[in-house]
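J.: Could you work out the structure for the sequence below:
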Amino acid sequence: MTDRVRLFQTLPHTCGYFAERTAQNLVVDPAAPNLDRLYAPALAKGFRRAGGHLYLPQCNACQACVPCRIDVAAFSPDRSQRRCLKRNADIEVSEQMPGFTRERHALYRRYLHARHSGGGMDAADAEDFQRFLAAPWSPTLFLEFRTGNRLLGVAVTDVTLAGLSAVYTFFDPEEDARSLGTFGIIQQVELARRRGIPYVYLGFWIAGHPKMDYKRRFKPLEIRRHGRWIPMP
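T.: As a prediction, the model looks like this:
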């Protein structure tokens, strides 16, 4: 990131994690012609991609969202994560080009209906699917999880030389017992390891949040505080 990169601050809006709070984001100029080259250094500064936007929470009254990343070389699955891998030993993982297919979209909608019913997300059409999960400039890859011909899940990940960013994982809600969210993160760590990529960025950790605190289980985890990355205590 340089002083030639324009940054914008969004208007205050309802926080996606705490409904009673107001949030604002710092956003890299979405019209910048070099977003693909900016992506890796933006990740290193704690930014995250959502659709075609690179953003960082910038809230005056709250600093709950903390960027976090896994140190790939040092990561070793704990007992629970090893059980998850064993439970899913029948799954074939393959690297696929991103994009819309009817099969992926149907799975995505089933997942959203189970996890976000009534919030509007579960009505995502083909355009919503494509717009949220990928961008024309993003180095996106879909990791597909299959048993035979059946698609069980997809881990959407962005691959840069400096770091891999775990964008979103969706899976068959009837397969909750498999812990495919955990499985997806481990597979992205393995992808980074195979490619010699040092970090897997998990977006934001929020201490104690029922949907965000799970990230602390992927050790060693680094968090970004006061402009630098430090080991999570």
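J.: rest of the way, CA atoms for contacts and neighbours
T.: Noted.
J.: SS state for the residue nearest the centre of the chain?
T.: Closest residue to the average C-alpha location of the chain: residue 167 at 2.6 Å, with C-alpha atoms, centre = their mean. Under DSSP: H, G, I helix; E, B strand; the rest coil, the three-state class of residue 167 is strand.
J.: this one next, for a side-by-side:
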Amino acid sequence: MTQHLTQSPQFFLTAPSPCPYLEGQLERKVFTHLSGAKAVEMNDLLTQGGFRRSQNIAYRPACETCQACVSVRILAQEFKTSRNLQRVLHKNQDLVSSISNTPPTSEQYLLFQTYLEARHHLGGMSDMSALDYAMMVEDTHVDTKIIEYRKRGPDSFITGKGEGELIALALTDQMADGLSMVYSFFNPDMEERSLGTFMILDHIERTRTMGLPHVYLGYWVHGSPKMDYKTRFQPQEHLGPQGWQRYQKNK
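T.: As a prediction, this is how the structure comes out:
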């Protein structure tokens, strides 16, 4: 008897649980593990197919009665900065973004905890320890970057790095066709800076500089006001039954 070995991933389905975005809805997720020599290639394919990554897990919604979660990606090379977004860039012109080449730090974890306590204190990540945070960052088989945002220092134009306190951070996957923003957080006391928006603008510029087409933002949830910000970055594509198609936000 001949055995046929396959490298195809195995997919699993979670049990129903309350949806964190839409009241009264139940969510389920289909997921698979990302590991081994094909992890980078598999992460690219799955992200392009509407999956998100968390550590070594790739997942996407598989809800039985709802299809509100829609994968979003920005067309970076065609992106035009609106007046409102230009104001965000102006407010943060004193910040420098740079890729951290060190392991996760206590400074990062303290900012992470401060952000969760202010924005998601009842969420599933609120009780994460420093070790849990380090695992979130380091437990991966794909090409992941830590991008830090700090105030500009006198030598920033030489070193390319900021020298002030850590203000924001993005955990980002480098993909063959662009960047995927896995998770980001920031100082919640600096709300006037619109740091979440600023980090997306920075990722668009990084992607343009690399000559790549897409910035993946994860899911826009139709009917969830806190997800509406994702449609501000035009032009963008949404993943539907017919594949990726352009989405135009109603004025």
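J.: still on that earlier bit, in the second structure, what residue corresponds to the residue nearest to the centre of the first structure?
T.: Aligned by TM-score structural alignment, residue 167 of the first structure pairs with residue 182 of the second structure.
J.: what's that match in contact with, if anything?
T.: If you count contacts by C-alpha atoms under 8 Å, 6 or more residues apart in numbering, residue 182 of the second structure has them with 52, 53, 54, 170, 171, 172, 173, 217, 218.
J.: Quick one: the helices in the stretch 1-150 of the second structure, in order.
T.: In the stretch 1-150 of the second structure, the segments counted as helices under DSSP state H, counting those that start in this stretch are 39-48, 83-91, 106-119, 130-138.
J.: Including distance to residue 12 of the second structure, could the ones you listed go into CSV?
T.: Formatted as CSV, the helices of the stretch 1-150 of the second structure follow (distance: least, C-alpha to C-alpha, whole Å):
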stretch, distance to residue 12 of the second structure
helix 39-48, 14
helix 83-91, 40
helix 106-119, 29
helix 130-138, 21
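J.: Would you confirm that residue 113 of the second structure contacts residue 126?
T.: Yes - between residue 113 of the second structure and residue 126 there is a contact at 7.4 Å, judged by C-alpha atoms under 8 Å.
J.: the more surrounded of those two?
T.: For residue 113 of the second structure versus residue 126, the count of surrounding residues by other C-alpha atoms under 10 Å is larger for residue 113: 22 against 16.
J.: What residue in the first structure is paired with that one?
T.: Mapped onto the first structure by TM-score structural alignment, residue 113 of the second structure lines up with residue 109.
J.: ok, now which ones touch the residue lying closest to that match once chain neighbours are set aside?
T.: Among residues not flanking residue 109 of the first structure along the chain, residue 122 sits closest, at 5.7 Å (C-alpha to C-alpha, 6 or more residues apart in numbering). Residue 122 of the first structure is in contact with 109, 110, 112, 113, 116, counting by C-alpha under 8 Å, 6+ apart.
J.: One more: residue 63 of the second structure?
T.: 26, 27, 28, 29.
J.: for whatever residue of the first structure lines up with residue 230 of the second structure, helix, strand, or coil?
T.: Using TM-score structural alignment, the partner of residue 230 of the second structure in the first structure is residue 215. The three-state assignment at residue 215 of the first structure reads helix, by three-state DSSP.
J.: Specify the helix with the largest residue count in the first structure.
T.: The longest helix of the first structure (DSSP state H) is helix 180-195.
J.: next SSE after it?
T.: Sequence-wise, the next helix or strand downstream of helix 180-195 of the first structure (DSSP states H and E) is strand 199-205.
J.: Verify the stated contact: residue 97 of the second structure with residue 145.
T.: No - in this structure, residue 97 of the second structure is not within contact of residue 145 by C-alpha under 8 Å, at 11.9 Å.
J.: which residues sit in contact with the match of residue 230 of the second structure?
T.: Residues in contact with residue 215 of the first structure (C-alpha under 8 Å, 6+ apart) are 202, 205.
J.: ok, now the one 10 residues further on?
T.: Residues near residue 225 of the first structure by C-alpha under 8 Å, 6+ apart: residue 66.
J.: That one maps to what in the second structure?
T.: Aligned partner of residue 225 of the first structure by TM-score structural alignment: residue 240.
J.: What of residue 78 of the first structure?
T.: Alignment note (TM-score structural alignment): residue 78 of the first structure maps to residue 82 of the second structure.
J.: For the residue nearest to residue 168 of the first structure when sequence neighbours are not counted, what is the enclosing helix or strand?
T.: In space, residue 168 of the first structure comes closest to residue 156 once its chain neighbours are excluded; the distance is 5.2 Å by C-alpha to C-alpha, 6+ apart. Using DSSP H and E, residue 156 of the first structure falls within strand 150-159.
J.: That strand to helix 180-195, inter-axis angle?
T.: Angle, strand 150-159 of the first structure to helix 180-195, by axes from the mean of the first three to the mean of the last three C-alpha atoms, to 10 degrees: 50 degrees.
J.: which secondary structure elements does strand 150-159 of the first structure contact?
T.: helix 102-115, strand 140-147, strand 164-171, helix 180-195 (3 or more C-alpha pairs under 8 Å, 6 or more residues apart in numbering; DSSP states H and E).
J.: May I see the ones you listed arranged in JSON lines, with distance to residue 55 of the first structure as well?
T.: Output for those, formatted as JSON lines (distance: least, C-alpha to C-alpha, whole Å):
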{"stretch": "helix 102-115", "distance to residue 55 of the first structure": "23"}
{"stretch": "strand 140-147", "distance to residue 55 of the first structure": "17"}
{"stretch": "strand 164-171", "distance to residue 55 of the first structure": "13"}
{"stretch": "helix 180-195", "distance to residue 55 of the first structure": "21"}
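J.: distance of the aligned partner of residue 61 of the first structure in the second structure from residue 31 of the second structure?
T.: Matched to the second structure by TM-score structural alignment, residue 61 of the first structure sits across from residue 65. Distance of residue 65 of the second structure to residue 31 of the second structure, computed by C-alpha to C-alpha, to the nearest Å: 18 Å.
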